[in-house]
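Asker: predicted model and sequence follow; I will ask about them next.
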Amino acid sequence: MTVLAGDMLARQAIVTDSDLQIASPGLTVRAGQNSNQLNYALRGQSLDAFSDTRPGVLPYFNEIQLDGVGGGSSAFYDLQSVQVLKGPQGTLFGRNSTGGAVLFTSVRPSDAFGGYVSGRLGNYNSRQIEGAINVPIMADKVMARVAGFYEKRDGYQENRFQNNRAGNVDRYGLRGSLTVNVTNQIKNELVVDYLHSDGNSLSGLINSLDPSGAVPLILLTNFGNQPQYNFLINAFTGGAAGCNSTTNNCAAAFAAANPKLDPGGVASYLNTQNARGPYVIETDGENKYKGRNLIISNITTFELTPDTKLRNIFGYTNIEANSTGDIDGTAFGIDSNGPNGGKNDTTKQYSEELQLGGKAFAGKLNYVIGGFYSHETNVDLTTSLLLQFPPLTSTTRYHKLTTRDMYAGYGQGTFDLSNATGIQGLSATLGARFTHEKIKFDVLPDDTAYQAPPARQAIFNFNQQKSYSNVSWTLGLEEQVNSNLMIYVASRRSYKNGGYNGIQDPVPGPGSTGGDGYGQETLTDAEVGLKYHGRVGDMPTQFNLAVYQNWIMQGQRVAYVLLGSTPAAVTVNVPKSKVSGFELDGTIRPAKWLSIGGSLNYTNAQFTDGRVSINGNPVLFATYPDTPKWSGSVFAELQAPIHASVTASLRGDLYSQSSFYFSSTANNNTGAKINGYSLANFRLGIEDSNAGWSLAANLKNAFNRVYYVGGIATGELFQFNTVVPGAPRTFLIEARFKF
């Protein structure tokens, strides 16, 4: 577990998910098609783009699990803490997950009047303002807090084809919290959080070629070679296009209609793009982003006895994300989300959770038992405008409704074995969870599947459903060796249930036979570790070490292939995988004015049996995605008193990670790889703790390194891959006042 308290979030200037990656050892925040399509990855558990599977790492906001795609968790403002939990979860709270959870907790109302306001200005015309006010309405009985923020920034990329910028940010959020102490034993906490996002996305850009890909786009985009281009158009249309060099020269007509395009095609254009770097691009697809989050968390706590509490946790989420963008990262009109809907996800979820927790057997047993129910609907509309080389142009429109109903019961207890064994501080943990989930999958009337020929539709099933039941568990032994040192060993099992991939035709059956379904994934782990919090000599010191291994059966992964003549992202179950590694982090204070620390993470992830057949064609999954083998960080922070309550501070952070693949089949697509990189961040601040004011200057990516944070590996399909760049050098000047 990594815990980042609110003051630490401010000191490290953590205002985005990417900042969280640098501050949390082992966490990877991975982009897909663009900068607004993000997912968390821990210990090899991630989410393949266009797979329609559950994330391996789940976000929570005030104990409410979020499942929206692209809507995010919440803005990074007025937070009490962010916790990153690693490994399988589900026997203590919420929904089960295989990789971990990221818990966002907002500041709750208190019985003192106060608050803060802050403003930030930076390059790329960045402006941010946020604040909160806390009001005790009825002393010790009714307390309210209102917080909000607004952020606007120009995009990092210049799109010369459309004469605009990509990556623009324009968003605001408002959060209201009300705590009512009904009696000394009954408390109700209500939080309503709204986030509105506008702008557009940093675009992926072409970065490598794979000439062996199924669709010959290297040649098809090379319209400067007229005989070759005419031949290919005729081949695609069975001669119906009638392209020739005199009466119907398709290559010449295409060149006249597209004077800005490189006649050498994507192969020539790749050299141009590489030479100018990722912040100057040429893409033709419409680029817009709009997101709306409404999250309601209501928690009622009943103190039944001093050692027993009953909690009811009700949640409602309505998360919408709409984006249009260019998928191929060029101006050649190969693949974009198109002008007729783009990619839209609307997820609504109601959840109800009842927990009983406390102590028993004279305090020897700490326990929690609970029940969890959620009803979730997701409407996904994904459109693609493909191959805009007349007369090849086509549009696909996948429009699906997925409904999930989950019932679960769970319990976990930790029992003190000191007296029974004579080993002081020894305890055992046992937890289990039973989950039953029903998944319904309905194809909506405007889906392109309804336009298929009758013979094709005859094999479709427009309304599918299936159910899963499983038991997750956790076992562990912990020994509190002394007040400073704890050692532990644990093993856990968890599941990701199966489902349906909405961007395929609704052919019943698994992806391996050309169907749209995929099965359950199972993860079992073993972990040993230690936690130390004490002193080395006279220096306050804390460090954590964990060594683990995961065994994954039937992992849910995606392959980009042709199904017949249709490009598709097919979700399949890969038989066996193994992930092992270690995580080390710590801090030490050699002097009152100096803190230093860092982290080191090693992850060895591999498919131990990656052989899958898709429609009779063998596919080998051999490169484990989204998992740098090495990552780590170091920091130093100096604090110096200036006068009375005035303190100056200087902090420097260096983060580094090794290369990683963003495709499970990069063995057949060697360009689907992101090089390692290192980033340096600095913060200079001054604060008056009595007067409540502070000033700070934040510099991120100080040496303006070019790096990439994800991509789409379509090389095996379209003969090229795209990558999404990280942020260039940015600075922010911040003024904050607490009252």
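Answerer: It's in.
Asker: all contacts plus neighbour counts: C-alpha atoms, from now on.
Answerer: Noted.
Asker: can you list the residue ranges for strands in the stretch 301-450 of the chain?
Answerer: 308-324, 335-336, 343-360, 365-386, 394-416, 426-443 (DSSP state E, counting those that start in this stretch).
Asker: ok, and here's another one to check against it:
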Amino acid sequence: MKKSKNSKQLRKLIWTTVPFCLFPAASFAQAAEEAPKKVEAPTKVAAAKAAESDTGVAVVTVTAQRRSESVQKVPLSISALTGDQLKNANVTTVDRLEQLMPGVRMGRSGSDLRPAMRGTYTENVAANGDPRFGIYVDDIYQSRTSQVPPIVDLARVEVQKGPQGTLYGRNSFGGNIVFHSAQPKDYFEGGVDTMIGNNGQKRLEGFVNVPINETVALRLAGLVEKSDGYVKNIGTGGDLGSEDQKFIRGTLRIAPSSMPGLEVLLRASYLDLGGQGLGGFGYKFLGTLIDPSLIRAPGQSLTYNGATYAFPNGFNGNSWTGVGMPYDARYRDGIADVNGADVGIPTLADPYTVNFAGDAFRKGSQQQYGATINLDVGNVRLRSITGYSDFDIIRTAGSLTPVLLNYSYGGTTSKTFTQELQILSNNSASPLQWIAGAYYFDDTNRDLSVTNQNRSYVTATAPAGQQYYPFDFNQMPSGAGFNQTFAWDGFSTQEQNTRSLAAYGQLSYTFFDKLTLTSGVRHTSDKKELKTSRFNASPTGPGAYLVHGINDPIDYTCGGFIAANPASVSATPTDKAYNFVCGSNTEKYISHRQAVDYKFDRDHMVYASYSTGTHAGGFNSGPVTIAGVPTLLSFAPEKVTAIEFGTKNAFLNNRLTLNAAVFRNDYRDLQAQTSIPNPNAPLTSVIALVQNIGKDRAYGLDLDAVFRPTKTFRANLSYNWLDAKEIDYAVNTFNYGGAAGLCGVTPSCIPATGEANAVQGTPFPNPRTDPNRFIPVVDAQGMPVVTGGVPQYRYVIAGVGRDGTRYTGPKAFSPKHTLQIGLAHDFSLGNAGTLTPEIQTYYNSGYILTDLTPNFGKNDAYTKTDLRLTYRTADHKITVQAFVNNVEDEAIITRAVYSSHRSLLANYAPGRTYGITAGYRF
């Protein structure tokens, strides 16, 4: 059969593209939209775009150095996507950016975004923590990772890799994720887009741009979206993962003709967030660490690394060095699971199926306001950036068991005000470019957690198969008729107030139009105050019980008591249940950046940079009593030093761009949970706290390329290699020497050996069975700390063992290899328009889920492919697209966290999604 001319051309182009697969690529970036300075008819705009598409690869204009520049001219590693690319790839959530942006992992737990990049990731999202990445919306810093607004009518998204502590500052420790909404233009335009997909997804979004007069333009954008849950609940509760959100944003641009140097941008947005969501931190138990060879029936003994233990009540095999087995070990059900032992409640293998009682819901809202003022005075620009955000959300979850043992509410509120003032050079022809600025940040975050116990549940009277008992070191329940009722509902709350002041400056000078030297510095002063609740008084009397509710009034004052709900049953109904303990401190630190770049010509440059970054310190939320006074102990900021060498190039008359970068990031003073001598009794006891004891390092290679040999064919490829390791990390151990602990159930336990110290809740290994990785906790004089005759230890995940052995460990969410390949071709249909098939595939070599247990719950290597077929009319007014995302239907874990008894709780990204979109532009 005769081949068409287009078919022959396509095969030729594919074969000529193959060699470039060795130089994998960045996002294929199109030109960013900016507010025009004069009136342009839509036909002229369309003609300009058509002409531009003939010139090869169009490059995004970014603001990584707080001024508009071509991404190919900035001596930084940056990935950028335009609004058109986001729309074309169905990027409706931030999570999907990793499919298109090289070297970025977009983890998520519930409503909280947890990005990972270059060997670091966001861990603590509570009120007393700060993100490790700066998230900016229209140049305004977002203090919580849950505050990222929907992706609607954006001009572009930038991911700036590595620390950006000089020009951005606030917690830009691992990099920045920057969102820019489309600005008002001085001509009329608008559009509407609809989407219908599986899981009952229905999405409607649109925008309209109205020039009110010659100096004022208004742009409105909005969204309505609903979907069913993609996690099937076969229990009595509802499905999980449903979406119900509404969003609107308005932007007003004022550019008076009488003052040509003045531009004012006023923004306001509102988000209403509903649906069930995925709870707080995870919805699926993967299992727990079990070594089947260690399981013993009642009366049997166990010899482990030369130490022999007798277990009168048996042992379920729980071990730090065990393997993950599909059981939720928080509760036992009295049914033998492995080797005759009751290991826990069996979990379901399907990542998108759970068996839970109780419905969950999510309810949140966010208001954001911003004002950006630019005033050009000669060769100088003055800029003011003001932002205010008011965010609140409540997330709920049951006990994540087939029987509703309890029901939890998690509430988060955040109110943030920011003000930034800049003065910068505004003459692009000058060899000297400079910027100076001042920044003010005022932030109040509150977290509230309430767990209501199901007091009507009694184990002894529950149906067979639903008789749940809390786990202990015994193999089987030790008391018939155990009642699940507790003496009080769970309750905790904290409020953190942060006020930060910073001043910064950066200047660059270009010699001979080729060599540019850059130097910048930033000084920051953070003042933090944390108020955290502490249990104060137990209920007394027969049947006494303290009740709490998510809507009960709370007086956030230092030392003030928090009353229990009037529904409490107590001998003294006016009992106060909690009071606040407070801490306050100020941290000052400096970040800086030095860089040099050399431009051989307009298409080729090389650069090198040395930069530092800081992630803010804070307070431990658990009070420690010192000299009879409840006290909150602080931890210091984390630090990173980054070195990067790179090159950016355009070839073949700008039809191929090829960029490469090598980097090394050294992280120190990392905040990690460990044990320290108790300030009250440094020789006899320890306390577990977050302290600055960690050290990591990461180095890697980024290769990015975009190839556009003709205006109808596009290819993008990228490859990222990352070697990220823990260098020093010794976690705290727990003393389980009491009646319910290891030494309480086996008479052969010898406390003086330290074996009562368990690693993260597992009895094996311990200092007696594996002494090399247990290092003694010592006081200020270097003497070992002994508590109740038991020496205290830390367990070395990474670092130096007692015999001098050096241990290292991989970093969580840091795949060794990632590869992205995209191909698209526009087939002309003449006057009827174009038809464009596209493929975008992403390979990930796999990653561990937690730094603590690298072999448990590892997300294995996977490939995820998107397919789409797009029809566009010749005038580009109508677009219809059919798409399939994640063709392979891979279940990918985006976040994992340990629950009690080392049961691992995880979140999965949605599996295969598909649907149809239709858009109209006018």
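Answerer: Structure's in. What do you need? Model, not experiment: these values are computed from the prediction.
Asker: fetch the TM-score of the aligned pair.
Answerer: The TM-score (TM-score structural alignment, normalised by the length of the first structure) is 0.83; 665 aligned residues with a Cα RMSD of 3.5 Å.
Asker: and the strands of the stretch 301-450 of the first structure, which is most packed in?
Answerer: Burial of those is given as mean neighbour count (mean count of other Cα atoms under 10 Å); strand 335-336 ranks first at a mean of 26.
Asker: so the aligned residue in the first structure for residue 183 of the second structure, which state does it fall into?
Answerer: Pairing criterion TM-score structural alignment: the partner of residue 183 of the second structure within the first structure is identified as residue 108. Here residue 108 of the first structure is coil, with the state taken from DSSP: H, G, I helix; E, B strand; the rest coil.
Asker: can the strands of the stretch 301-450 of the first structure go into CSV with extra columns for distance to residue 38 of the first structure?
Answerer: Below are the strands of the stretch 301-450 of the first structure laid out as CSV (distance: least, Cα to Cα, whole Å):
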stretch, distance to residue 38 of the first structure
strand 308-324, 12
strand 335-336, 18
strand 343-360, 14
strand 365-386, 17
strand 394-416, 21
strand 426-443, 24
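Asker: so which of those is nearest residue 43 of the first structure?
Answerer: Residue 43 of the first structure sits nearest to strand 426-443 of all the strands of the stretch 301-450 of the first structure, at 21.5 Å, using Cα to Cα.
Asker: give the aligned range of the closest one in the second structure.
Answerer: Using TM-score structural alignment, strand 426-443 of the first structure pairs with 515-532 in the second structure.
Asker: name the helix or strand for the residue lying closest to residue 250 of the second structure once chain neighbours are set aside, please.
Answerer: Using Cα to Cα, 6 or more residues apart in numbering and skipping the chain neighbours, the partner closest in space to residue 250 of the second structure is residue 220 (4.5 Å). Here residue 220 of the second structure, judged by DSSP states H and E, is contained in strand 216-227.
Asker: and that strand, how far from the first structure on average?
Answerer: Strand 216-227 of the second structure, aligned to the first structure and superposed, deviates on average by 0.6 Å (mean Cα distance after the TM-score superposition for the first structure).
Asker: the first structure: matching residues for the next helix or strand after that strand?
Answerer: Using DSSP H and E, the helix or strand that follows strand 216-227 of the second structure towards the C-terminus is strand 232-233. On the basis of TM-score structural alignment, strand 232-233 of the second structure is assigned to residues 158-159 in the first structure.
Asker: just checking, residue 120 of the first structure touches residue 697?
Answerer: No. Counting by Cα atoms under 8 Å, residue 120 of the first structure stays clear of residue 697, with 9.2 Å between them.
Asker: give me the common contacts of these two.
Answerer: In terms of Cα atoms under 8 Å, 6 or more residues apart in numbering, residue 120 of the first structure and residue 697 are both contacted by the residues 732-734.
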